[in-house]
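Undergrad: Here you go, sequence then predicted model.
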Amino acid sequence: MPNYAILANPGHNRIYLDAALPIAQQELQAMCAAVGSPILGFEPPLAGLPASLCFRTETPLSEPALAAMAAASIYYALFEVLDGGLLKPVVVPDIYTFPPGMSQILKYVGKTNEQFTRLMINLGLAACGTGSERIRLVDPMCGKGTTLYEGMVRGFDVEGIEINGKWVQEIQAYMVRYLKMGKYKHKVTKSRRNGPDGKKVADSFVLDTAANKADYAAGNTQSFKLYSGDTRQANLLLKRNSCDLLVSDLPYGVQHGNKNAKDSKLERSALGLLEQALPAWHHGLKPKGALVISFNEFTMKWQEVAPLLDQAGFEVGAEAPFTGYLHRVDQSINRNLIVATKR
């Protein structure tokens, strides 16, 4: 029975790392089960190793399972644990198209930890049942774009919606600058999106690019779409049944608030906004597509979010490994997430 040890990335935020190891166990179980290589259990960490998770499987990790290890939010290195505690390095596939640094360069107050964003994407992939060859990921409240960048480095097509025009401009400027500095071929198209009544719904920014020149010349490009608009109108921006994953970090009510349709004042809880937006989000997801949203339990509760998703046509993952992710970020944020699939 093979035993493995996965070392945690030393670049983790120290505060987040304390919570990352326990919740990474759930993440690894979800990812490996989804590719047919379930983890049988976790072992105590080996003496002398830095932060790590040790686990056992019934058979050696398959190629898809090794790719899952490489994508794991804590991944730094993988070893097979041999008799006597000896460690044998295990080579994992390169899962990235663009460098992972694309999502790590920008630093700003209120930014979601990149590793946690990666964890949400991994859970979405584990829950997703669309069977698409190319994943299309949407973040309908994309902020300054961390989820979109994480999707790009994984080879996905991505779409983002953000109501803050300043942030939208910052995302556009960053992507164009990044691609120019990296000498990546790309094409930018800007347009206006109108609703059925002819009124403007959003400004559209579309970027087609590829990580190498041969793919770009062959038309094998990745698409980066960004809309400066209201997430509650996502149904006017996203094609029906077009997205495989919806991953979003809802406003925590600390650095960022939100508005609902009835009141122009900022609110700490995003629950009202979520209720209004869910029908539009449901419109954009493919059947069996996965939704993963995170939120601050100090402003809204898992038990409040789950019924809203059920009423909107989603099947909530109410058992492990899609539960058990509640963790403290700081004194004002107790973060949790919820995973669901479109019926």
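TA: In hand now; what should we look at?

Undergrad: rest of the way, CA atoms for contacts and neighbours
TA: OK.

Undergrad: Ser52 - nearest residue in space that isn't next to it in sequence?
TA: Spatial nearest neighbour of Ser52, excluding adjacent residues (CA to CA, 6 or more residues apart in numbering): Leu7 at 4.3 Å.

Undergrad: tell me the SS of the one you found?
TA: Assigned state for Leu7: strand (three-state reduction, DSSP: H, G, I helix; E, B strand; the rest coil).

Undergrad: For Ser294, see how far away it is.
TA: Relative to Ser294, Leu7 is positioned 25 Å away (criterion: CA to CA, to the nearest Å).

Undergrad: swap in Phe55?
TA: Counting by CA to CA, the gap from Phe55 to Ser294 is 27 Å.

Undergrad: Please enumerate the strands of the stretch 101-250 of the chain.
TA: Using DSSP state E, counting those that start in this stretch, the strands found in the stretch 101-250 of the chain span residues 136-139, 157-162, 186-194, 200-209, 222-228, 243-249.

Undergrad: would His283 count as being in a helix?
TA: Yes. The assignment for His283 by three-state DSSP puts it in a helix.

Undergrad: Let me see the contact set for it.
TA: Residues in contact with His283, defined by CA atoms under 8 Å, 6 or more residues apart in numbering, are Asn235, Leu238, Lys239, Arg240, Asn241.

Undergrad: Give me the more crowded residue out of Leu7 and Ser294.
TA: Ser294 (22 against 18; other CA atoms under 10 Å).

Undergrad: got another, please set it beside the one above:
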Amino acid sequence: MPEHLVLISPSANRVYAAATPSLITAETRALATGFGIPDIEVEPTVLGGVPYLAVRTPDHLAEDGVALLSNLSAVHALFRREGALLAPVELQRSERYPSDLVTIQKYQGKTNEQWTRLLLNVTAAATRHPRKLLDGTLQVFDPMCGRGTTLNLALSLGLDVTGVDLDRKDYEAYSAFIKTWLRQHRLKHTAEDKQLRTGGQTRGRRLDIEVAPTKEDFKAGAVQRASFLNTDTSDLDGLLRATSQDVIVTDTPYGVLHGSHGDRLARSPLDLLEVALSGWHRVLRSGGAIGLSFNRHVAPRSELSTLLQQHGFEPVTGEEDAFRHRVDASIDRDLLVAVKA
């Protein structure tokens, strides 16, 4: 069988790096299923002391397959195996902006950006139209976006994205970061920070970004749009159009205190989801998918699955612990994906 080898990117997080080979294996299988690539064999391997992911297919990898492997969460390089030699394969990356858009922010409690990319990939693969992930038309919604890792990732991939978070400090930190980053990289853009109002009532603030990788793209209207709504995710009425989003991806509260997040994260994630999921369901398109990253210590998988079903989502079946990994002593992290019929 023809074989390709994915050279796995290093991670600054030692614990996450140890889990990456098994995580990227499960991610590749999920993407292959979503993209309709049959009979694929995937397993971690080591060559010369360096970790790779071996991918075998019955026939030579088609363009879709190369694009899929090129956009894994932890891909550094791609090779085609020819006997004892490795032939480089040009990556077909979706990134449109410098990588520091996603990597430069450092703060306590930040989610590893490779995990955020994996969550987006796996969730998009479960939708009715997974190829939207690669053609730039996927509409992304993070209803608990914190300081904007998902927003920055989606922008970097050429996707439109909306985030919601109630924490004013997170909103201000993101606003300051993205405006500075756009200026420093001299990208043609607009950034409008204003009151969030509906029906004559002030409900917080909103930041709306439009940006393009070149001046020519911006002039032609080929822009990416990001909006950050500084408001309550459990009350989205009048803020987002019904059935306007393709995927919902978010970190649920892990039950761990991180500075200013204390009051919000002290709440049970299940209690928060109970009051928020109906609104999230309303904004998701039929055939769309929701992907939740969660801490098993405070949100048992079975209870989370039941809660999603009660709000009209159907959990995607798969290998039970394929994405489970330890972050630290207090966080046993996993993900759960469900679709809207």
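TA: Right, received. Where do you want to start? Note that the coordinates shown come from a computational prediction; the quantities given were computed from them, not determined experimentally.

Undergrad: ok, the contacts of His283 of the first structure in the second structure: which stay?
TA: Mapped onto the second structure and checked by both residues aligned by TM-score structural alignment, their matches' CA atoms under 8 Å, those keep the contacts Arg240, Asn241.

Undergrad: Make a PyMOL selection of whichever of the contacts of His283 of the first structure turn out to be buried.
TA: Here is the PyMOL command that picks out the buried ones among these, judged by 16 or more other CA atoms under 10 Å:
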select buried, resi 235+238+240
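
Undergrad: Tell me the one among the contacts of His283 of the first structure nearest to Thr117 of the first structure.
TA: Within the contacts of His283 of the first structure, the smallest distance to Thr117 of the first structure is 21.7 Å, found for Leu238 (CA to CA).

Undergrad: what lines up against that closest one once you look at the second structure?
TA: Mapped onto the second structure by TM-score structural alignment, Leu238 of the first structure lines up with Leu240.

Undergrad: swap in Val138 of the first structure?
TA: When the structures are aligned by TM-score structural alignment, the residue of the second structure matched to Val138 of the first structure is Phe141.

Undergrad: Which residue ranges of the first structure form helices?
TA: Residue ranges of the helices in the first structure, as given by DSSP state H, are 14-34, 63-71, 114-127, 146-153, 165-181, 213-217, 271-284, 302-311.

Undergrad: For the second one, give me every contacting residue.
TA: For helix 63-71 of the first structure, contacts defined as CA under 8 Å, 6+ apart pick out 28, 31-32, 35-37, 75, 78, 92-95, 118, 122.

Undergrad: try it again with 10 Å
TA: Taking CA atoms under 10 Å, 6 or more residues apart in numbering as the criterion, the residues outside helix 63-71 of the first structure that touch it are 6, 27-28, 30-38, 60-62, 72, 75-78, 90-96, 118-119, 121-122, 126, 154.

Undergrad: Can you tell me which of these are buried?
TA: 6, 27-28, 30-32, 34-35, 37-38, 61, 72, 75-78, 92, 96, 118-119, 121-122, 126, 154.

Undergrad: Measure how buried the equivalent of Lys190 of the first structure over in the second structure is and give me the count.
TA: Residue-level alignment of Lys190 of the first structure against the second structure, with TM-score structural alignment as criterion, gives Asp193. Asp193 of the second structure is surrounded by 13 other residues when neighbours are defined as other CA under 10 Å.

Undergrad: I'd say Asp193 of the second structure and Ile178 touch.
TA: No. Contact criterion CA atoms under 10 Å: Asp193 of the second structure and Ile178 do not qualify, at 11.7 Å.

Undergrad: hey, what's in contact with both of those two?
TA: With contacts taken as CA under 10 Å, 6+ apart, the residues that reach both Asp193 of the second structure and Ile178 are Ile209.
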